[in-house]
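K.L.:
Give me coordinates for this.
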Amino acid sequence: MSMLIDPERITYARELKGFSKKDLAQKVDKTPSAISQIEKSIIRPDTETLMRISLALSVPPSFFAKKEGRRYINLGQCHFRSKRSVSQAKRKQSVRIGDFFIEFVDFLQQQGIVFPEEKLSGFQSFQPKSMEDIEIVAAELRRSWGMSLGPIPNVTRLLESKGIIVTPIYNSCTEVDAFSVWAGKRPWVMLALGKTASRARFDAAHELGHLVLHEEHTPGCSLTENEADRFAGAFLAPRDSFILECPRRWDYEAFEKLKLRWKMSIQALVYRAYNLGVLSQHSLRKAFISISQSGQRKDEGTEWAKEQPTLFNQALELICDKVSLNEIASSLCVSKADLIGYLNDAISEDLLARLDKKGEDQNGQLVFLRES
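P.N.:
Below is the predicted model of the structure:
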């Protein structure tokens, strides 16, 4: 095989599948050490081995071709909002899904799609020295974006309108709640959508906090996580307006009404009230005891419709008469089945079906009328 192989693409494809080196080695009848040497470019895989790797990872051999200008998300720069028990393999897989969407955005731009201008980079240089500083920057960002002091109707749509690409995390990576990163000169937020509407909104605002506050910080420390939580609360419920509506003591019915108005969980609202000095430590403790005893720590009941990313759906609607799923999969060098899995939460079922049907229509038409 004369094609020049990029070993990084083998690593990328393996991590995209969620495989360890041992997993891949077993599937291609090699040792984990051999896979490691191939990925480090110490040894070059022969044609048979490359074909086996291709089949095991469900990508064509062309996926591994060397190409100038490719860029990959640096795992070490990603701010993850996830359980500590989440495996490194799952984190890597979720990041590779992000890499896939970067290539997908490149594909869409090649088709003529223009995405919203990024309007966040002006806030990257902010270095908070206190929680009060975070309150200030959250309020300043809202002002910069022309927002009122009221509740945000749709956080996901807001981020997308400001040039932040919001993508769903693939179903097999749902242990990862969310993560964010600057990649390809754009801010990205990846969200697991299989959770409550209030949690997903807070996660999105939390990741926005990381993008604003922590470009130069080491991800994963408790301080940056606490700062991102404080930013999320301040961004979703601005102090100047929220404090006027907030009860001065724990009252479940009062906070439940605030939940539906501000579209935040009762627990997030209670913490917000405590951080603003409206609720005391005693009231905070009383609130969480009450919530725990009612069995609502993980599920508070009544919620609103979940927010969904819309950029990819809008983009594909504009070109759905020009491309099919098969053509997109071929261009991105992935299988159609994997492509459907990645896009499943990013576009509507109807659009997915139309893109798929277009491919079937093309495959079925063998005879055409010559133009006069």
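K.L.:
from here on, contacts and neighbour counts on C-alpha atoms
P.N.:
Noted.
K.L.:
can you give me the strands for the stretch 1-150 of the chain?
P.N.:
Secondary structure of the stretch 1-150 of the chain (DSSP state E, counting those that start in this stretch): strands located at 79-82.
K.L.:
Same question for the stretch 151-300 of the chain.
P.N.:
Counting by DSSP E, counting those that start in this stretch, the strands of the stretch 151-300 of the chain are 165-168, 176-183, 186-191.
K.L.:
so which of those strands comes closest to residue 36?
P.N.:
strand 176-183 (25.8 Å; Cα to Cα).
K.L.:
could you say what helices and strands that closest one packs with?
P.N.:
Packing partners of strand 176-183 (3 or more Cα pairs under 8 Å, 6 or more residues apart in numbering; DSSP states H and E): strand 79-82, helix 88-110, strand 186-191, helix 197-213.
K.L.:
buried residues in the third one?
P.N.:
The neighbour-count check on strand 186-191 (16 or more other Cα atoms under 10 Å) flags 186, 187, 188, 189, 190, 191 as buried.
K.L.:
Return the closest of the residues you listed with respect to residue 180.
P.N.:
residue 189 (4.4 Å).
K.L.:
Could you also give me the structure for this second sequence? I'd like to compare it with the first:
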Amino acid sequence: MKKDVFNGKRLKIARVYRGKSVDILAKETNINKKDILAFEDNKYKPTLENALKLSNILHFPREYFYGNENVKIVVEDSHFNPNSRLPRVEEISYKEKLIMLRKLFLFFEEYIGFPELDLPNNLHRGDSMETLCQKIREHWDLWDDEKPTPLNLGDIMTAKGVIISYMNVNKRGASPFTQKQSVEKNTRYVIALGEDRNIAPIRNHDLACELGYIISDVLNIPLKKFDCDEFAAQFLLPKQAFLNSIEGTNELEDFLNLKAKWAVPVSLLIYRAYSLGVISYKKYNYLLNQWQQKGWNKSEPLDDKFKLHDSSLLKMAYEALIENHIVSNNTLIEKLYDRGIVLYPEDLEILMDLKENTLKTKNNKNNLKKVDFKRKRA
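P.N.:
Model prediction:
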């Protein structure tokens, strides 16, 4: 990695990654705004003192700013949740974080074979929403109308080739964010989950909405004409199986019992019942008012019964390489540096869904075992 040429493009990436505007960075570093813009445009290079300031404030290793991108990841489209409460600059930061996440996947793919994107090839723009959902359920062999199965949609979508990050599940105000990426014409969808606190009903609903976005993108249907929330309701609650289970359901507590069966929010069950004509509009509004008065819009009963364990592919890949002595923490970080993934261990831990200090290394590097990195695939 060259260390003599400052890469302004990487300065901008680091700034966006940290969710900072040029004005904020200028104030925090005491560097003129025009100079920062000039650095980012490679019009001229920062002094060593300014380079160190930028490195410290942005919390990126200094070496990062003196390297080039080894792989081109094209972001073709992004889907921001319209209900997000995060500042816009922080939302935009996920663009760079998910690009970095994909780089980590490309690294681990040299050792482990990840699932390819697996969507039905018989989806058509003219299909009804119910038909689209049914085709996907059949292709993924999720359930049939006689045996509806509560599901962990995160595990299912991961197995079908969608990349999912769990870095925000406990971040207050975070909403799901999806990115469509291509590397040499290999397209992947990458989802950063929102604040779901590892609760299955919330996660299932969020991921079903993001799956709706993916399907609309695959079919080239504008989101203005494709209701992702409606898709989530129909995908998670297949028509006939849901109708079979909802017989005799009339009061709010009845829908709570249904939640235990379907592992989706009560609000979604109520909406689906209304959309299928099981309850009237008046009853629908009455139930939602009760739902809100009880504070269920903030936290629903039974949520603590649906706690999930994250199933991050990156975490599992890291553990597999460590357990099989293919890498140590030191050699992993060194290898990532060689690939242009120059981050501090704490940032790698966040991206890889690892516990804090997992990548902490000993100071004495002479005791580390050197590993011959040969291409391996599971």
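K.L.:
quick one on the thing from earlier: distance to residue 304 of the first structure added to the strands of the stretch 151-300 of the first structure, as JSON lines?
P.N.:
Formatted as JSON lines, these follow (distance: least, Cα to Cα, whole Å):
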{"stretch": "strand 165-168", "distance to residue 304 of the first structure": "19"}
{"stretch": "strand 176-183", "distance to residue 304 of the first structure": "19"}
{"stretch": "strand 186-191", "distance to residue 304 of the first structure": "18"}
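K.L.:
Ok, which of those comes nearest residue 117 of the first structure?
P.N.:
Between the strands of the stretch 151-300 of the first structure, strand 186-191 lies closest to residue 117 of the first structure; by Cα to Cα that is 9.3 Å.
K.L.:
which bit of the second structure covers the closest one?
P.N.:
Aligning strand 186-191 of the first structure against the second structure (TM-score structural alignment) gives residues 188-193.
K.L.:
if I read this right, residue 223 of the second structure contacts residue 212, doesn't it?
P.N.:
No - look at residue 223 of the second structure against residue 212 with Cα atoms under 8 Å: they stay out of range, at 9.3 Å.
K.L.:
the more surrounded of those two?
P.N.:
Ranked by neighbour count (other Cα atoms under 10 Å), residue 223 of the second structure and residue 212 place residue 212 first, with 24 against 13.
K.L.:
What is the equivalent residue in the first structure for that one?
P.N.:
Match for residue 212 of the second structure (TM-score structural alignment): residue 209.
K.L.:
So that match sits against residue 228, correct?
P.N.:
Yes - at 4.8 Å, residue 209 of the first structure counts as touching residue 228 under the criterion of Cα under 8 Å.
K.L.:
Give me the most central residue, the second structure.
P.N.:
residue 192 (1.6 Å; Cα atoms, centre = their mean).
K.L.:
And that residue, how close does it get to residue 256 of the second structure?
P.N.:
28 Å (Cα to Cα, to the nearest Å).
K.L.:
try residue 141 of the second structure
P.N.:
27 Å.
K.L.:
neighbour count winner among those two?
P.N.:
residue 256 (20 against 9).
K.L.:
Find the residue closest to that one in space, skipping its chain neighbours.
P.N.:
Nearest non-adjacent residue to residue 256 of the second structure, counting by Cα to Cα, 6 or more residues apart in numbering: residue 266, 6.2 Å away.
K.L.:
contacting residues for that neighbour?
P.N.:
Residue 266 of the second structure sits next to 255, 256, 258, 259, 300 when contact means Cα atoms under 8 Å, 6 or more residues apart in numbering.
K.L.:
Let's see that with 10 Å instead.
P.N.:
201, 252-260, 272, 287-288, 291, 296-297, 300-301 (Cα atoms under 10 Å, 6 or more residues apart in numbering).
K.L.:
Can you find the partner of it in the first structure?
P.N.:
That one, residue 266 of the second structure, aligns with residue 266 by TM-score structural alignment.
K.L.:
now do residue 241 of the second structure
P.N.:
So, by TM-score structural alignment, residue 241 of the second structure is matched to residue 241.
K.L.:
again with residue 42 of the second structure
P.N.:
Under the alignment (TM-score structural alignment), residue 42 of the second structure pairs with residue 41 in the first structure.
K.L.:
Now do that match against residue 11 of the first structure, distance only.
P.N.:
Separation of residue 41 of the first structure from residue 11 of the first structure (Cα to Cα): 11 Å.
K.L.:
So the two - more neighbours on which side?
P.N.:
Taking residue 41 of the first structure and residue 11 together and counting by other Cα under 10 Å, residue 11 has the greater number of neighbours (20 against 14).
K.L.:
Enumerate every residue touching the more buried one.
P.N.:
Contacts of residue 11 of the first structure by Cα under 10 Å, 6+ apart are 19, 20, 21, 35, 36, 38, 39, 40, 64, 96.
K.L.:
Among the residues you listed, which lie within helices?
P.N.:
21, 35, 36, 38, 39, 96 (DSSP state H).
K.L.:
Filter these down to just the buried residues.
P.N.:
Taking 16+ other Cα under 10 Å as the criterion, what is buried in these is 21, 35, 36, 38, 39, 96.
K.L.:
Spit out the contact partners of the third one.
P.N.:
Residues in contact with residue 36 of the first structure (Cα under 10 Å, 6+ apart) are 7, 11, 21, 22, 25, 42, 43.
K.L.:
now do 8 Å
P.N.:
Counting by Cα under 8 Å, 6+ apart, residue 36 of the first structure has contacts residue 21.
K.L.:
Kindly report the same for the first one.
P.N.:
Contacts for residue 21 of the first structure (Cα under 8 Å, 6+ apart) come out as 14, 32, 35, 36.
K.L.:
In the residues you listed, find the pair that's most separated.
P.N.:
Within the contacts of residue 21 of the first structure, two members stand farthest from each other by Cα to Cα: 14 and 32, at 12.5 Å.
K.L.:
So if I had to pick from those two, which one is more boxed in?
P.N.:
Comparing residue 14 of the first structure with residue 32 by other Cα under 10 Å, the one with more neighbours is residue 14, at 23 against 16.
K.L.:
my read: the more buried one touches residue 20, true?
P.N.:
Yes - here residue 14 of the first structure reaches residue 20: they are 7.2 Å apart, a contact under Cα under 8 Å.
K.L.:
any idea how far the match of residue 241 of the second structure is from residue 150 of the first structure?
P.N.:
The spacing between residue 241 of the first structure and residue 150 of the first structure, counted by Cα to Cα, is 7 Å.
K.L.:
now do residue 54 of the first structure
P.N.:
Distance from residue 54 of the first structure to residue 150 of the first structure, by Cα to Cα: 52 Å.
K.L.:
Neighbour count: those two, which is higher?
P.N.:
Higher neighbour count among residue 54 of the first structure and residue 150: residue 54, with 20 against 14, using other Cα under 10 Å.
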